[in-house]
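K.L.:
Could you look at this predicted model? Sequence included:
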Amino acid sequence: MAPEPAAASLKAEESANADPATAQKRRLVNFEIPLESRLVALTEPFGLGAEKFRILAARLENLRKKQKDLKSLQVTSGVIGEGKTLITGNLGLTFAKCSRSKVLLIEGDLHCPKLAAVFGLSPLPGVTDWWSGAKRDIQHSLYQLQDLPLWLLLAGGTHEQPSEILQSPRFAEAFAQFSRQFDWIVVDSAPMISAVAVNLWSRLVDGTLLVVREGVAPVKALKKGLASLDNPKLVGVVFNETSELDRASS
């Protein structure tokens, strides 16, 4: 019998060494993932929602066998409110749990970061703090979920010009280092209405997942958003809460 869903108590650990797999000195940060976060890959692992994320992860793994350089993804949407952050969190958890891949989740919408809240975390130092010099080594801003090969890189404090960070050679070098360290990198990017941010992430990642939620973004808005991207590198579309698909699978 499947266990009753319950809030998941985990710990995040701040890595101190360059290689997250061998980090020995870590600062523990206790937090609890709330049920309303809907991280079903963790709170309801035997449910239909978690199974759909396993299917998505398996399809991406199969795609990588054909497209050898597919290691990093940004998850975007047409507009706000389509569920891209939940998709990012659940996909990262699924990669880490099912294949034991080393996974890095990045809170990539520096204007409006939401990934920390989904994981029940209060604001922690992240990209902007590293950029301002508060953290000399970006590795010190990686937080690991205890007992899972899953790390988080959060946005950090507010910054007036986040595009300055994303387009810098310094950040590109840090991202290249992550690509050598991790099996999968999944970025919770901005929606396509923030075309500048999505374009900047496109230059760094290997592919883009587009999240579409029924009744939220008009088709014209989606087409306009995709047309605004220089090189979207689209590898797939995730239909979130789509009634016709739900009826077909029931």
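P.N.:
Nice, I can see it.
K.L.:
Going by C-alpha atoms from here, please, whenever you check contacts or count neighbours.
P.N.:
Will do.
K.L.:
and the longest helix seen in the chain, what does it pack onto?
P.N.:
Ordering each helix of the chain by length in residues (DSSP state H) puts helix 48-66 first. Counting contacts by 3 or more C-alpha pairs under 8 Å, 6 or more residues apart in numbering; DSSP states H and E, helix 48-66 is packed against helix 40-43, helix 84-98.
K.L.:
Turn these into JSON lines, columns for mean neighbour count.
P.N.:
Formatted as JSON lines, the helices and strands packed on helix 48-66 follow (neighbours: other C-alpha atoms under 10 Å):
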{"stretch": "helix 40-43", "mean neighbour count": "22"}
{"stretch": "helix 84-98", "mean neighbour count": "24"}
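K.L.:
Out of those, which gets nearest to Arg54?
P.N.:
Proximity to Arg54 (C-alpha to C-alpha) singles out helix 84-98 among the helices and strands packed on helix 48-66, at 6.2 Å.
K.L.:
Now do that closest one and helix 48-66, the angle between them.
P.N.:
On the basis of axes from the mean of the first three to the mean of the last three C-alpha atoms, to 10 degrees, helix 84-98 is oriented at 70 degrees to helix 48-66.
K.L.:
what's downstream of helix 84-98, the next helix or strand?
P.N.:
The helix or strand immediately downstream of helix 84-98 is strand 103-107, counting by DSSP states H and E.
K.L.:
Taking helix 84-98 as reference, get the angle to that next one.
P.N.:
Going by the same axes, to 10 degrees, strand 103-107 makes 170 degrees with helix 84-98.
K.L.:
Use this one as the comparison:
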Amino acid sequence: KAVLLTSSLEKEGKTTVSSQLAASLARTGRRVILVDVDLRRPSSHRMFDRPLNPGLAEYLRKKVSLDEVITTTRVENLWIIPAGTPHPDAIIALAQGDMEEPMRLLREQFDFIIVDSGPVLTDADVLVMGRLCDGVILSVLRDVSRIPLVYEACERIRMVDIPLIGTVLNGVSFGKYRPYYSSYSIEVSTKGKAKAKRR
């Protein structure tokens, strides 16, 4: 499975969410790779103390092979492809769909591909990458993300028929909202629709 993490604008927690999701899946014994396709603002490599390059930008510019940019991390069963050094040619290649073949190859090697992308409202290549994934998760940061822009981001994703798995709210103290969450459960149908059910 391939899941893309994005946000409406930058600095809304998507890299944190994608890194934590990748590490959590790896700890269950699955083979997981985190791919940083935010070629304008690379940051996933810092979450795991890995070098920036060689990375995806170098691969897209045909400077290195795919195997050369796959890097191990300290988390067992977790690998990462860092973004590499920002370069306009790499961004163009990403927008033109040059990740289709490498994504196919990665699906053969890993159980999960977690893609840390740029913000959907500013980077056109996000939707291109989204079409190569099985679904999208939108990161929302408390007191930072603006609700109208979050709605707009969701609509852009839906307009191109990319499955929106859901949103993740960051920066919220669970204890503060415990009474609310204990009053509701989420019932998910096999068709992917969800409804709140009071307990």
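P.N.:
Yep, that arrived. Keep in mind it's a predicted model, so treat the numbers as computed, not measured.
K.L.:
returning to that earlier point: counterpart of the longest helix of the first structure in the second structure, which residues?
P.N.:
Aligned by TM-score structural alignment, helix 48-66 of the first structure falls on no residue of the second structure.
K.L.:
Could you give the separation of the next helix or strand after that helix from the chain centroid?
P.N.:
Per DSSP H and E, the first helix or strand lying C-terminal to helix 48-66 of the first structure is strand 72-77. Put simply, strand 72-77 of the first structure sits 7 Å off its chain's centre (C-alpha atoms, centre = their mean, to the nearest Å).
K.L.:
ok, which stretches of the second structure are strands?
P.N.:
Using DSSP state E, the strands of the second structure run over residues 2-7, 32-36, 71-72, 78-81, 112-116, 135-141, 164-170, 184-188, 194-198.
K.L.:
need the ones you listed in JSON lines with mean neighbour count and distance to Ile92 of the second structure, can you?
P.N.:
As requested, the strands of the second structure are arranged in JSON lines below (neighbours: other C-alpha atoms under 10 Å; distance: least, C-alpha to C-alpha, whole Å):
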{"stretch": "strand 2-7", "mean neighbour count": "28", "distance to Ile92 of the second structure": "19"}
{"stretch": "strand 32-36", "mean neighbour count": "28", "distance to Ile92 of the second structure": "16"}
{"stretch": "strand 71-72", "mean neighbour count": "16", "distance to Ile92 of the second structure": "24"}
{"stretch": "strand 78-81", "mean neighbour count": "25", "distance to Ile92 of the second structure": "18"}
{"stretch": "strand 112-116", "mean neighbour count": "25", "distance to Ile92 of the second structure": "17"}
{"stretch": "strand 135-141", "mean neighbour count": "23", "distance to Ile92 of the second structure": "22"}
{"stretch": "strand 164-170", "mean neighbour count": "15", "distance to Ile92 of the second structure": "25"}
{"stretch": "strand 184-188", "mean neighbour count": "11", "distance to Ile92 of the second structure": "39"}
{"stretch": "strand 194-198", "mean neighbour count": "10", "distance to Ile92 of the second structure": "37"}
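K.L.:
Dump those into JSON lines; add distance to Ile91 of the second structure as well.
P.N.:
Listed next are the strands of the second structure as JSON lines, based on distance: least, C-alpha to C-alpha, whole Å:
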{"stretch": "strand 2-7", "distance to Ile91 of the second structure": "17"}
{"stretch": "strand 32-36", "distance to Ile91 of the second structure": "12"}
{"stretch": "strand 71-72", "distance to Ile91 of the second structure": "21"}
{"stretch": "strand 78-81", "distance to Ile91 of the second structure": "16"}
{"stretch": "strand 112-116", "distance to Ile91 of the second structure": "15"}
{"stretch": "strand 135-141", "distance to Ile91 of the second structure": "20"}
{"stretch": "strand 164-170", "distance to Ile91 of the second structure": "24"}
{"stretch": "strand 184-188", "distance to Ile91 of the second structure": "37"}
{"stretch": "strand 194-198", "distance to Ile91 of the second structure": "36"}
